[in-house]
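A.B. asks: sequence-free structure coming up:
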């Protein structure tokens, strides 16, 4: 006889379960969306928050970390929109869609500024109108249970749906900004659905920022379909407040000869987790997935990705750089899966970490699962301190120690940043990294 023992729910899990029940009772919607929300609720009731007993979460134990769950915020008003401004980076020449405390700000968004051929709808509008974009919701969800994603789906409602018409070369980036400017802790659950048509090209920028000292929780998911021959450049800047919890999920599908260039910068939040689930559905597609993490104090930052090569001829490149100071904890978990039919796959993954303190900790877990026999795949991980000989060289040329350290750290991160092709966005990333380094040096 087999006995399955489930641990009692924590206070936070009880609060989340009650909030899910109340939300579904009052705003579940109808048809497929209601079914999705109820299924997500049932999954959460069965599995709860992931703990270190779950392999994918062994380094980021949410069951132990999350002690309470703030209420969701009401719709933003004029005051909140104005307060959000300092937390929204200026993205040159971009059309902006703004979320304040996890709620779409129609006053702070500029849907009319989007390029011709790019359509954006509030997610609730797309659902109510039966727009085909709403049919894509949860279509790319991983088969394995993901706690934060289940909550995002259970509280589904706020978000935006984007369509880029076939053949369109969008002249302006789309900036999706998330700001938590309030002094009261709230929870935000937002969803972005993007469908890029055949042969189209678009640049997407996501930013996340909020007030320090406020224990808000930000949970955002993106479902991105890149059509045959389409190109998507995605830049993500996570600078949440120093007491916040941040959960981000990217679900990605690449068509034939499609191309994705992703860069994710993480340097905010007390605890942050970014999950990437990418699947190659068309032959000869390419994904360049790169990022940089900077953490100090007692910050915990986790990047976890699974790249699934399901068809032949795909190419993926993953490069992540991590800089840890003080008692910070970094996590990188990356898996490349090559299916039996995915011959001629070329996949390379590398995680490199720079530890600026003897107390900093980095956990690396790169993996390969290969079921084909004609492939080129590799992975690696390194962790170490600053090169003392290089530091001595710079100091011998008259540079103060802090400036010498900053130069070496910038050079370390620059290898990943240089893959961002848009010069304005590359400069924005360098500016944000430099700001972090200057604060640390102060």
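C.D. replies: Cool, the structure landed. Note that the coordinates shown come from a computational prediction; the quantities given were computed from them, not determined experimentally.

A.B. asks: C-alpha from now on. contacts and neighbour counts both.
C.D. replies: Noted.

A.B. asks: Does anything pack onto the host helix or strand of residue 204? Which helices or strands?
C.D. replies: Secondary structure assignment for residue 204, by DSSP states H and E: strand 201-210. Taking 3 or more Cα pairs under 8 Å, 6 or more residues apart in numbering; DSSP states H and E as contact, the helices and strands that strand 201-210 lies on are strand 174-180, strand 231-239.

A.B. asks: what does it contact?
C.D. replies: By Cα atoms under 8 Å, 6 or more residues apart in numbering, the surrounding residues in contact with strand 201-210 are 87-89, 164, 167-182, 196, 230-241, 268.

A.B. asks: and if you look at stretch 26-45?
C.D. replies: Contacts to stretch 26-45, defined as Cα under 8 Å, 6+ apart, come from residues 17, 20-21, 24, 138, 145, 147, 150-151, 153-156.

A.B. asks: Scan these and report the most crowded one.
C.D. replies: residue 154 (29 neighbours; other Cα atoms under 10 Å).

A.B. asks: Okay, one more to line up with it:
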């Protein structure tokens, strides 16, 4: 049986938009050839076993307009700042409908930013979301931190506004930290309406550098979100990431991290908080390609009503990667009998001197703990909130930057208050 569906309305519309563009690069043409031949994955594709793109494949997404109502954009940014407790003076790069808006942006000292250039910033793609992004990327940023410089904190803010016509945006970013450089990045996606947000970030963390990357996806439930991070980690370098998924009706966040030199460290932690009929998928592949590297991954899911969460995590240890230390854990808390979690932790090890472990647990709120709190006079909704926040606490606490951790805590609080209202 053919594992790939025909292109469908969505893929056909994407290809038509590509065909209308003059002078496309070789990378775009390769992506078009791949998408035209393969279409969007449905059943039978192992990497998409638990996440169907059937609903996506039947929508002919149009290109987003270059301009959006400035007052509406400002209102969305102000609301995000209030809800998530963003510092008013936090340096930021703002994208509106997938395009960089310099008027709304203020970059930190020591961070050099240049606009996306398809001739240099489109490497070949071997996954669906990256190929789609390569096909249609129009804007984005290359952020560059010089050797030995501590750039502090900044935000990468994406705002998408759609009306009656379904839109798609495909921002492409690259973050480069030279040896010894440091940066803490809040990657926040918000928006309103029916759209597809398909961001791709290519990350290079050179020897001895450190990137703290907190992603908060809090988009409209009518939106779809397909994102990919490709990260290459140098010798003694650190990539500390946390992805918190709250929004979009359909979301998938992929992380492909490679430890290519001795002593590198990767953390790919996250949480998915879903209700209604939301579907969110966190898929990761962490490749140990050098000796004495360390990876950690803890992913928590809180699912209610008919929500479905997916975790697919793979640790690949190549033969050269002796002295590898890898850990992976996925835990799910189901708040209703109709919520669902699919977990597939995986180890693929070719070295013989390693320490690797993985696991997965699924459960409901502890009835004894709930009874104990109720017996002490705590109202039921408050008791449930205490237990849910306690379940999430040790995952969010793994974020290494205090300010970013506070933003994630505020986001968890706002989600629960909205759900429990």
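C.D. replies: Everything's here; your move. Because the structure is a prediction, the values reported are computed rather than measured.

A.B. asks: still on that earlier bit, do you know which of the helices and strands packed on strand 201-210 of structure 1 lies nearest residue 277 of structure 1?
C.D. replies: Between residue 277 of structure 1 and those, the shortest gap by Cα to Cα is with strand 231-239, which sits at 14.7 Å.

A.B. asks: Toward the C-terminus, what is the element adjacent to the closest one?
C.D. replies: strand 245-254.

A.B. asks: tell me, that following strand lands on which residues of structure 2?
C.D. replies: Residues 224-233 of structure 2 are the counterpart of strand 245-254 of structure 1, counting by TM-score structural alignment.

A.B. asks: what are the ranges of the strands in the stretch 201-350 of structure 1?
C.D. replies: Ranges of strands in the stretch 201-350 of structure 1, per DSSP state E, counting those that start in this stretch, are 201-210, 217-226, 231-239, 245-254, 259-266, 271-280, 286-295, 300-309, 315-324, 329-338, 346-355.

A.B. asks: what about the fourth one, distance to the chain center?
C.D. replies: In other words, strand 245-254 of structure 1. What separates the centre of strand 245-254 of structure 1 from the centre of its chain is 5 Å, taken as Cα atoms, centre = their mean, to the nearest Å.

A.B. asks: Then the fifth one?
C.D. replies: The chain centroid and the centroid of strand 259-266 of structure 1 are separated by 9 Å under Cα atoms, centre = their mean.

A.B. asks: Now do it: which elements does it pack against?
C.D. replies: By 3+ Cα pairs under 8 Å, 6+ apart, strand 259-266 of structure 1 packs against strand 231-239, strand 286-295.

A.B. asks: What is the mean deviation of that strand from its aligned residues in structure 2?
C.D. replies: After superposition onto structure 2, strand 259-266 of structure 1 sits on average 0.7 Å from its aligned residues (mean Cα distance after the TM-score superposition for structure 1).

A.B. asks: That strand: which residues count as buried?
C.D. replies: Neighbour counts using 16 or more other Cα atoms under 10 Å place 259, 260, 261, 262, 263, 264, 265, 266 of strand 259-266 of structure 1 among the buried residues.

A.B. asks: if we can go back for a sec, distance to residue 370 of structure 1 added to the strands of the stretch 201-350 of structure 1, as a markdown table?
C.D. replies: Formatted as a markdown table, the entries for the strands of the stretch 201-350 of structure 1 read as follows, by distance: least, Cα to Cα, whole Å:
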| stretch | distance to residue 370 of structure 1 |
| --- | --- |
| strand 201-210 | 31 |
| strand 217-226 | 24 |
| strand 231-239 | 27 |
| strand 245-254 | 19 |
| strand 259-266 | 22 |
| strand 271-280 | 15 |
| strand 286-295 | 18 |
| strand 300-309 | 10 |
| strand 315-324 | 14 |
| strand 329-338 | 5 |
| strand 346-355 | 11 |
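
A.B. asks: which one of the helices and strands packed on strand 201-210 of structure 1 has the most crowded surroundings?
C.D. replies: A comparison of those by mean neighbour count, using mean count of other Cα atoms under 10 Å, puts strand 174-180 on top with a mean of 27.

A.B. asks: Could you figure out how far that one is turned away from strand 217-226?
C.D. replies: Here strand 174-180 of structure 1 runs at an angle of 170 degrees relative to strand 217-226 (axes from the mean of the first three to the mean of the last three Cα atoms, to 10 degrees).
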